[in-house]
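K.L.:
only geometry, no sequence info:
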């Protein structure tokens, strides 16, 4: 008997095992991929048609804050359900094994490009949100796969999980199937689903006010000094900076993904004296996760977020960038006492970080901001000064 015909549950009683046939890394799938496998069911009695349910489900779970509420509660929402038709012939092609009968139920699911139309329940005048809200959310949070904990992605709040799983339920026909709600046997295996960049609508991800997220384009920051000199630093990108991460960096032999962010440094000098010296840039990647335990049907663009929405911020510190070599002798006089310098700031992300892509849905959203803190020194001063610049980012996943 070949590898696909093996008996994984011989010697057990009334057990279910789910077996995947694909060679996907850690069972990670993207839209359009097929999830192929078998459900091995070993029973001490015969199974009859109609008592086996095989489905692919997407489920979100939001737990309450244990500090504010002593009893740990949660809200769960099923946003995706795809049923597998179980052929009647599968109930007659059993195999007699020790202490029972072994059944083999094949299943095939194709990861959809979008959620069903009823997954977004906004009012008719808000149809512009549907294209964004019907995109599949990525697997997030810590989910359970049998006895092992599987952390699918990083920078996710501890009280949130978005999980996909193939589930097998055996329902008791004697209890009035299909009206019996509780299965008398159940098994599930987690999978990871990662939406691709061409499916995510990037035009609304960082437009800000829908969930009252931080403004992606902050006003220019000016640093005033005692001599009335001014230093102004700005980015030269009009749109959010896109960073593309591969779905399988190990297979593609990719180490770090680097994106260059151009900066313009403007210095207006009112009195004679040396110009400021740029030292370094500290870089922080900020992940903004908006989550809700209730789906709102009347969200309107530009309104404050509802009370049941919560914004969580996670910070990832990146290595600092030394600017002394790059900025030396680059300040050029453009007119009178106005000086400018162009800087190229690299931002490198390791694929091992496993960042979720930017997305937005009815219940959840994820956006990113790159926080640049520019340090510099003034002539005759011992202290180091700094100014803060925030750059909106979009994380996208490609094949």
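P.N.:
Happy to help now that I have it. What you see is a predicted model, and the numbers here were worked out from it, not measured in a lab.

K.L.:
please count neighbours and contacts with C-alpha atoms only from this point.
P.N.:
Fine.

K.L.:
let me see the ranges of the strands in the stretch 151-300 of the chain.
P.N.:
Ranges of strands in the stretch 151-300 of the chain, per DSSP state E, counting those that start in this stretch, are 160-170, 185-193, 222-224, 230-235, 241-246, 257-268, 277-292.

K.L.:
can you check the stretch 1-150 of the chain too?
P.N.:
Along the stretch 1-150 of the chain, the stretches classed as strands by DSSP E, counting those that start in this stretch are 15-20, 28-29, 34-43, 52-63, 74-84, 95-97, 100-110, 142-145, 148-151.

K.L.:
export those to CSV and tack on distance to residue 167?
P.N.:
Formatted as CSV, the strands of the stretch 1-150 of the chain follow (distance: least, C-alpha to C-alpha, whole Å):
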stretch, distance to residue 167
strand 15-20, 8
strand 28-29, 16
strand 34-43, 9
strand 52-63, 5
strand 74-84, 10
strand 95-97, 23
strand 100-110, 11
strand 142-145, 12
strand 148-151, 17
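
K.L.:
was I right about residue 169 contacting residue 50?
P.N.:
No. Using C-alpha atoms under 8 Å, residue 169 makes no contact with residue 50, being 10.8 Å away.

K.L.:
second structure follows, compare the two:
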């Protein structure tokens, strides 16, 4: 058997094969990264493995899952304890967010197969560490516990350079710089008490974690990792309802209006008229704050307008039987970034760089026997009308008037009478009760390599008057958004990117002025201070410390940045991470694997 080969490239691999990825099922078991896999208990017991040197403790209630939203503070502390005296150069405590995807590629002729993976580190915020917390001599004494408190604030957006790839319109880039929710990790997909299914496949995962890392530089300038520990948390960012989706009837997967002929009799011989159904995009389903317990289900309301144009004045409208609604959940994932908002109909099933995973969730089903039709004369043309304008109708029809009605069907003749009806359709997300694994929904979002959208399908069944068997049905598909409630923003917050850039320039200016003063030049050096009342500056750095805390000294080998620099912008701390963990746009990696043995 040949040894698997791995090729890493920042560009699109040129040797990708054509194949149809099979995403019909998904596993409930997610593999942890190698850095977070736990060793066996036997190996720990006999001393073959070291005990954990780092312990991350989060403040708050001891819920099963620690959940946060936009502007929430993440408080806790890191405990460092080593079994023997350990020399170190740097200790980093960061709040990180990373997206991981993969797309299977199937070779039809070659003896190997594999996958193309995508990795995107979109968030990394560093906690300043006071000088008096760690020993000055750079040696952690054996058996002594060093406690490092931390406070992070969940940002409301990402830095602009996080989305650096090409996009078709600027709106895509604005979507990609919004904070995405936690996705695809069953260890945090819950409401604090029970694990839930967030309807994501194995091929997409968005993970947030508090990470503590102790490193040291060796004699040849290579960075050694002494200890590394991550504690995953659940992030559900605040998401406001966006404007309605721009739907193009010729290319869109949505069906906002549908016409269908109503056949005559049980054997459907002849036509009694034409039925038209149309709807509009409903208001969003708004999720509560992840730390709140909501008893009532999250719900909204959709409305379907019906119109029946009879073939003759004697033909009556069809009898409505029932309406069944369900939600289609689409998770889009890719090893290459998206230039447009992904849609199910436009997805290329043969693509080896992008994939789609659909799930269907039943919502409700109810009878429509009590819905009444309203009869209108052919002279009615206004948007509204009163009951006095209606002609005489049988007792089975309603006398109430509607404020509007659909446009005529293709079979309508001017001046003919027609019938209308209005169907309110309640839409509610399933609750977490029941014997099956409960579902948890995340807000609608679009990131560089992962997106989540929702569609509601409403199926109306009807039958011809005088028959007892449901003869036909009409289905509408409308987009629906899921928004979410965020935390309380600070009283003073700068919203524009120009203000963010100005502050960054100011902080670097203070740092350069300090260096000139130390060099002996006569130049005043203002004092760098943090203002806790400003809160978080649009995701660039957290300002949650009550008092300014200086960072501990960093070694000169880390890039020559002196410890007097502002702590949030110390380049040395970020350069200690590998290329796969650096901030920036998504990175693509092609991995070739041996083909499975043939039976």
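P.N.:
It's in. It should be emphasised that the depicted structure is a prediction, and the values quoted were computed from it without experimental measurement.

K.L.:
mind putting the strands of the stretch 1-150 of structure 1 in JSON lines, mean neighbour count and distance to residue 177 of structure 1 included?
P.N.:
Listed next are these as JSON lines, based on neighbours: other C-alpha atoms under 10 Å; distance: least, C-alpha to C-alpha, whole Å:
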{"stretch": "strand 15-20", "mean neighbour count": "18", "distance to residue 177 of structure 1": "19"}
{"stretch": "strand 28-29", "mean neighbour count": "20", "distance to residue 177 of structure 1": "33"}
{"stretch": "strand 34-43", "mean neighbour count": "20", "distance to residue 177 of structure 1": "18"}
{"stretch": "strand 52-63", "mean neighbour count": "20", "distance to residue 177 of structure 1": "10"}
{"stretch": "strand 74-84", "mean neighbour count": "15", "distance to residue 177 of structure 1": "16"}
{"stretch": "strand 95-97", "mean neighbour count": "14", "distance to residue 177 of structure 1": "25"}
{"stretch": "strand 100-110", "mean neighbour count": "19", "distance to residue 177 of structure 1": "19"}
{"stretch": "strand 142-145", "mean neighbour count": "17", "distance to residue 177 of structure 1": "28"}
{"stretch": "strand 148-151", "mean neighbour count": "12", "distance to residue 177 of structure 1": "32"}
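
K.L.:
which one of the ones you listed lies closest to residue 257 of structure 1?
P.N.:
strand 28-29 (20.3 Å; C-alpha to C-alpha).

K.L.:
what's the match for residue 475 of structure 2 in structure 1?
P.N.:
Counting by TM-score structural alignment, residue 475 of structure 2 corresponds to residue 388 in structure 1.

K.L.:
secondary structure element holding that match?
P.N.:
According to DSSP states H and E, residue 388 of structure 1 maps onto strand 384-398.

K.L.:
what's the burial count for residue 246 of structure 2?
P.N.:
By other C-alpha atoms under 10 Å, the residues close to residue 246 of structure 2 number 7.

K.L.:
measure it to residue 593 of structure 2 for me?
P.N.:
Distance from residue 246 of structure 2 to residue 593 of structure 2, counting by C-alpha to C-alpha, to the nearest Å: 42 Å.

K.L.:
please apply the same query to residue 285 of structure 2.
P.N.:
Residue 285 of structure 2 is 42 Å from residue 593 of structure 2, by C-alpha to C-alpha.

K.L.:
residue in structure 1 matching residue 135 of structure 2?
P.N.:
Looks like residue 135 of structure 2 aligns to residue 92 there (TM-score structural alignment).

K.L.:
okay, the angle between the strand holding residue 388 of structure 1 and strand 257-268?
P.N.:
Orientation check (axes from the mean of the first three to the mean of the last three C-alpha atoms, to 10 degrees): strand 384-398 of structure 1 against strand 257-268 gives 150 degrees.

K.L.:
by contact count, what packs against strand 384-398 of structure 1?
P.N.:
Applying 3 or more C-alpha pairs under 8 Å, 6 or more residues apart in numbering; DSSP states H and E, we find strand 384-398 of structure 1 packed against strand 230-235, strand 241-246, strand 364-377.

K.L.:
center of structure 1 - which residue?
P.N.:
Centroid-nearest residue in structure 1, with C-alpha atoms, centre = their mean: residue 356, separated by 2.7 Å.

K.L.:
residue 220 of structure 1 -> structure 2?
P.N.:
Residue 220 of structure 1 maps onto residue 258 in structure 2, by TM-score structural alignment.

K.L.:
show me what counts as buried in the strand holding residue 388 of structure 1.
P.N.:
385-397 (16 or more other C-alpha atoms under 10 Å).
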